[in-house]
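Participant: quick one: sequence plus predicted model below, questions after.
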Amino acid sequence: MKRSIIVIIIMLARVIYSAYWFYLAPALPIISIEFKVNKALLGLVPFAFIVGAASFQIPAGIIASRLGNAKTAGLGLFAMAITGLLIPFSTNFYEVLILRLIAGIGAALFFSTGAAILSTAYPERVGTLLGIYNAAFGLGSGIGLAWGITYAFLGWRLSTLLLSAVGVPLALTVFFVQSGYIHSPRIRFSRDAVIIGIATSGFWGTYITAGNLLPTYAVGRGLPLYVSSLLTSIMLFSSIFGGLSGRIIDAIKNRVLLIVVLTIVGTVPLITIPTLNVAAIVIAGGLMGFTNELALTAAYALVARHENPTLSLATLNALNMIIGMWLSILFTETMVISYSLPWILMILISLALLPLLKLVSVT
C-alpha cells in the first residue's frame, strides 16, 4: 500500500478517534439531570476514560510489537466505536463510567501505534507528520464538542449513536492497513520519554480538563449549553493550527525550550476565563489550543527517535495521563468552592513541572 494512502487513512482515523474523546462533554450537564448525579462527580467521566487510556498505554506498545501497529490501532478504534454505540443504552451513571473506561483502553491501543505508523512511513518528516497527526486531534476534538449542538435537536443518545457508528468501518480499514509493523523490537524504555512525559503532564491535563469540563463550568455560570460548547470547540479547533505548525519543530534546534515557552504562553491567559468575557475565553482557549498541540508535537518528535518509537510514545502518553487525569477531579471539586480556583490550580500545576526538562539529554 502506498505511503500516502496509509497517511490519509491514519489521519482520518485520528479525527474520529479524537471526536470520541470529547463528544460526551456537552452531554454531561444533561446526564447529570437524567441520572440525578451531583455535578461534582461529573469529572469522573473524563477521569474514567483517561484511567483506561493511561493504564493500557504500555501494554498497547508491547501488544503492537507482537501484533503490529496497524492491527493494534484498528482494534483500539473499534473498541471506542462499539462502546460509543452502547452508551446511549445506559440506564445509570455507572454504566457510562464503565463504558468510558473501556473506550479509554481502546484509545491507548490507537494513539502510539498510529503515531508510530507515521514516523516509520516518513522518518525524514517526523515533526511535520506528527504535527498534522496532532492537528487531526484538534479537528476531531472540535467536531466532538460541536456535535453537542445536535443534542438540542436529536437528543444526546441518538446523536451519540450516530457519531459512534462512523468509527466501525474506519476501524476495520485501519486494521487491514499493510504497514506499521515493527518486527520484534526490543522492549526498552526511554529515560527521556519518562522525563518529558512527567514534565508535560500538567499542560496536557489542563487542556483535556478544559476541553471536557469548560461546557459544564460555563453552564454552571449561566451560559447556554450551545454557547459553551461552541466556545470550547474554538479552543480545540485552534489546536489544529498548532499541529499544522509542526514544520517549525523540524527547523528549531532546541525543542525543550520551545516546550517551556509554549506552556507558559498557553496557560497564563486561563486566569481570565472566570470573567466569562466571551472575547477573553476565545483568546485564552485559542492560545491554549495552539500552544498545547505544538508543545506536545515537539515532545512526540523528541521521543519518536528512540529505537522503539511505539513504546516510547506510549510511555510519554501514559505519564501524561496518569498524572494529568487527576486534574479533571480537582477541577470539579474546586469548582463548587470557587469559580477562579480551578483555573489558578491548572496554571500552577502546568508550570511547576517544567523544571524537570533540564534533565532531558536531548534537545
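Facilitator: Received the coordinates, thanks. All values derive from a computational prediction rather than experimental measurement. Numbers count the residues shown, from 1 in each chain.
Participant: C-alpha only now, for contacts and for neighbours.
Facilitator: OK.
Participant: stretch 173-181: which residues count as buried?
Facilitator: For stretch 173-181, a neighbour-count test (16 or more other Cα atoms under 10 Å) marks 173, 174, 175, 177, 179, 180, 181 as buried.
Participant: now the fourth one: closest residue in space, sequence neighbours ignored.
Facilitator: Ranked by Cα to Cα, 6 or more residues apart in numbering and with sequence neighbours excluded, the top spatial neighbour of residue 177 is residue 70, at 5.9 Å.
Participant: this is the comparison structure:
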Amino acid sequence: MRRRLRTLDALAATAAIWFLAKFLRYAFPPLFPALSSRYGVTDATLGLAFTAMLLVYALLQFPAGAIADRVGATRVITAGAAVAGVAALALAVDAPFAVLVGAMVLVGIGTGVHKTVAIGLLSTVYTERTGRALGVLDTAGALAGVAAPAAVAFCLTSSRVTWHAVFLAGGLLGLSLAVLAYRWLGAREPERDDGDDERVPLRRYAALFRRPAFAGFVLVTVGFSFAYNGVVAFLPRYLETAGLTPATASAVYGSLFVVSLVQTVTGDLADRVGPLRVIVATLAVATVGLLALIAVGGGAGIVTLVGVVVVFGLGSHGFRPVRGAYLMALLPEDVSGGGLGVVRTVLMGAGAIAPGVVGVVSTYAGFRVAFGVLWVALAVAAVTAGVLLVAER
C-alpha cells in the first residue's frame, strides 16, 4: 500500500496545484456583486477584467509547454505555483480597483503555466492510466468550484472576516505547494537527454493544423471552451436575474461542480472504449443542459434550476479529461508539450473572451441572449465532434 501511494505523488502534487488554480479563478464570479458595489463598476467592466485574467492565462499555454519541453516540467510548475501564491496574497488586502485587476492578471500568469505542463507530465508518468490520471486532475480542479463559492459565501456573511481571507488562504497554500511540488515532481519526472534542449521550429507546430483530425478537434475544444467559460463566469449573476438570492445563487452555482466526480468515470471509460465516443456523448449532454437552462429562465423553481445546471455540469466535466487524453494521443511525442500548449492557447483564448462577450451582451440585451450565443458555440462543438467520430470509423 505504501509503495502504491508513493506512485501517486506526482498526481497528488499536480492535482493540488490545479485545485488552487481553479479555486482562485472560481472565487471571482460569486464576488462580482460585492465588487460591483465596492468599486461602482458594471458587469461589463467586471467581465472584461475577468477576460484579461483568462487572456493572459491563455497566452501562456504555448510558452509554458515549449519551455517545459526544454527545461523540464518541475521547474515550470513550481514557478507557476509560487507566482499564483504571491498574486493571491496581493488580493488579501483592500486596494484600488486597478490593483485588483493587476492582481487578477498575475493570477492568470501564475496559473496559466500549470495545466498544459501537468498533462504532459502525467501522460509520461502514468502511461497506461492517462485517462484516469487526467480525470483525477480535472476533478480536483472542479471541486475547487464547490469550495470557492462556499468560501466566498461564508466570508460575505461573516462578521469576523471579509472576502480577502479567501485569497490569504490561497496565497499561503500556493507558496506551500510550490515547495512540495519541487520535491515530489523532481523525483518523478523522467530524465532528459541532451537532445531535449534542441529547439523545435515553429513551423513544426503549425504543421499540426494541416491534419484534418487535429484541426477539427481544435474547433471542438474552442467551441466548448468559449461556452463553458462564459457560463462559469456569469452563472451566479444569471441565477440572480432568475429571482434567486445571492446566497442561493452561489449554492446552485456550486452544484455545477459537485458533479465533477463524473470526470474519473469518463476518463476511465475513455481508456476502455475510446475517447472520441465519450467526447460526443458528453458534449451532447452539455448542449442539452445549457439549452434547458436558457429555456427555463426566470420562471423555474430552484429544483428545476439545480437540475438543468447539474445536466450541463455532467456533460461539461465529463468532457474535460477526455479532451486532454485525446489531444495527447493526436500529438507527436517530440512536440507534445509545445503542441498541447498551442492548442490550449487557442482554446483558452476563445474561453478568455467569453466573459467579456457575456458581460457586454448581457448589459445591453439580457442574459438569455448572451447565454444563447454560448449555446450556439457549444452546439457547433458537439456537431463537429460527431463528424470526427463518423470520419474515424
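Facilitator: Alright, I've got the coordinates. Since the model is a prediction, treat every value here as computed from it, not as a measurement.
Participant: TM-score for this pair?
Facilitator: With the length set by TM-score structural alignment, normalised by the length of structure 1, the two chains reach a TM-score of 0.91; 362 aligned residues with a Cα RMSD of 2.4 Å.
Participant: thinking again about what came up before, distance-wise, check the residue nearest to residue 177 of structure 1 relative to residue 273 of structure 1.
Facilitator: Taking Cα to Cα, to the nearest Å as the measure, residue 70 of structure 1 falls 40 Å from residue 273 of structure 1.
Participant: what of residue 99 of structure 1?
Facilitator: The value you get for residue 99 of structure 1 to residue 273 of structure 1, if Cα to Cα is used, is 31 Å.
Participant: more neighbours: the two, which one.
Facilitator: Just comparing residue 99 of structure 1 and residue 273: by other Cα atoms under 10 Å the higher neighbour count belongs to residue 99, 24 against 21.
Participant: there's contact between that one and residue 87 in this structure, I believe.
Facilitator: Yes. Proximity of residue 99 of structure 1 to residue 87 meets the contact threshold set by Cα atoms under 8 Å, at 6.7 Å.
Participant: where do the helices sit along the stretch 101-250 of structure 2?
Facilitator: Here the stretch 101-250 of structure 2 has its helices, by DSSP state H, counting those that start in this stretch, at 114-125, 130-157, 164-188, 202-206, 212-241, 246-258.
Participant: nearest to residue 374 of structure 2, of those?
Facilitator: Nearest to residue 374 of structure 2, of all these, is helix 212-241, at 4.5 Å by Cα to Cα.
Participant: so which bits of the closest one are buried?
Facilitator: So helix 212-241 of structure 2, judged by 16+ other Cα under 10 Å, has buried residues 213-214, 216-241.
Participant: by contact count, what packs against it?
Facilitator: helix 28-39, helix 246-258, helix 302-330, helix 336-365, helix 367-392 (3 or more Cα pairs under 8 Å, 6 or more residues apart in numbering; DSSP states H and E).
Participant: report the buried residues of the fourth one.
Facilitator: Think helix 336-365 of structure 2. 336-362.
Participant: circling back: make JSON lines out of the helices and strands packed on helix 212-241 of structure 2 and add distance to residue 205 of structure 2.
Facilitator: Shown next, in JSON lines, are those (distance: least, Cα to Cα, whole Å):
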{"stretch": "helix 28-39", "distance to residue 205 of structure 2": "34"}
{"stretch": "helix 246-258", "distance to residue 205 of structure 2": "34"}
{"stretch": "helix 302-330", "distance to residue 205 of structure 2": "13"}
{"stretch": "helix 336-365", "distance to residue 205 of structure 2": "6"}
{"stretch": "helix 367-392", "distance to residue 205 of structure 2": "21"}
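Participant: show me the one of those helices that comes nearest residue 153 of structure 2.
Facilitator: helix 246-258 (6.5 Å).
Participant: where does the closest one end up in structure 1?
Facilitator: On structure 1, the counterpart of helix 246-258 of structure 2 by TM-score structural alignment is residues 225-237.
Participant: mean deviation, that stretch versus structure 2?
Facilitator: Its aligned residues in structure 2 lie a mean 1.2 Å from stretch 225-237 of structure 1 after superposition (mean Cα distance after the TM-score superposition for structure 1).
Participant: and stretch 98-105 of structure 1, by the same measure?
Facilitator: Stretch 98-105 of structure 1 sits 1.7 Å off on average (mean Cα distance after the TM-score superposition for structure 1).
Participant: what do you get for stretch 127-137 of structure 1?
Facilitator: Looks like 1.1 Å for stretch 127-137 of structure 1 (mean Cα distance after the TM-score superposition for structure 1).
Participant: what's that stretch aligned against in structure 2?
Facilitator: Going by TM-score structural alignment: stretch 127-137 of structure 1 matches residues 131-141.
Participant: give me the buried positions along the matching stretch.
Facilitator: Result for stretch 131-141 of structure 2 [16+ other Cα under 10 Å]: buried residues 131, 132, 133, 134, 135, 136, 137, 138, 139, 140, 141.
Participant: residue 331 of structure 2: which of these is nearest?
Facilitator: Nearest to residue 331 of structure 2 among those, counting by Cα to Cα, is residue 131 at 15.3 Å.
Participant: the closest one contacts residue 322, correct?
Facilitator: Yes. Using Cα under 8 Å, residue 131 of structure 2 is in contact with residue 322, at 6.5 Å.
Participant: ok, now which ones touch the counterpart of residue 31 of structure 1 in structure 2?
Facilitator: Aligned by TM-score structural alignment, residue 31 of structure 1 pairs with residue 35 of structure 2. Residue 35 of structure 2 makes contacts with residue 41, as judged by Cα atoms under 8 Å, 6 or more residues apart in numbering.
Participant: any idea how far residue 35 of structure 2 is from residue 43 of structure 2?
Facilitator: 10 Å.
Participant: and the gap between the counterpart of residue 49 of structure 1 in structure 2 and residue 250 of structure 2?
Facilitator: By TM-score structural alignment, residue 49 of structure 1 lines up with residue 53 in structure 2. Separation of residue 53 of structure 2 from residue 250 of structure 2 (Cα to Cα) stands at 21 Å.
Participant: do residue 104 of structure 2 as well
Facilitator: Distance from residue 104 of structure 2 to residue 250 of structure 2, by Cα to Cα: 21 Å.
Participant: one step back: for the helices of the stretch 101-250 of structure 2, which one sits closest to residue 87 of structure 2?
Facilitator: helix 164-188 (7.1 Å).
Participant: run through who's touching that closest one.
Facilitator: By Cα under 8 Å, 6+ apart, helix 164-188 of structure 2 touches 9-10, 13-14, 16-17, 20, 23-24, 27, 74-75, 77-82, 84-89, 91-94, 125, 151-152, 155.
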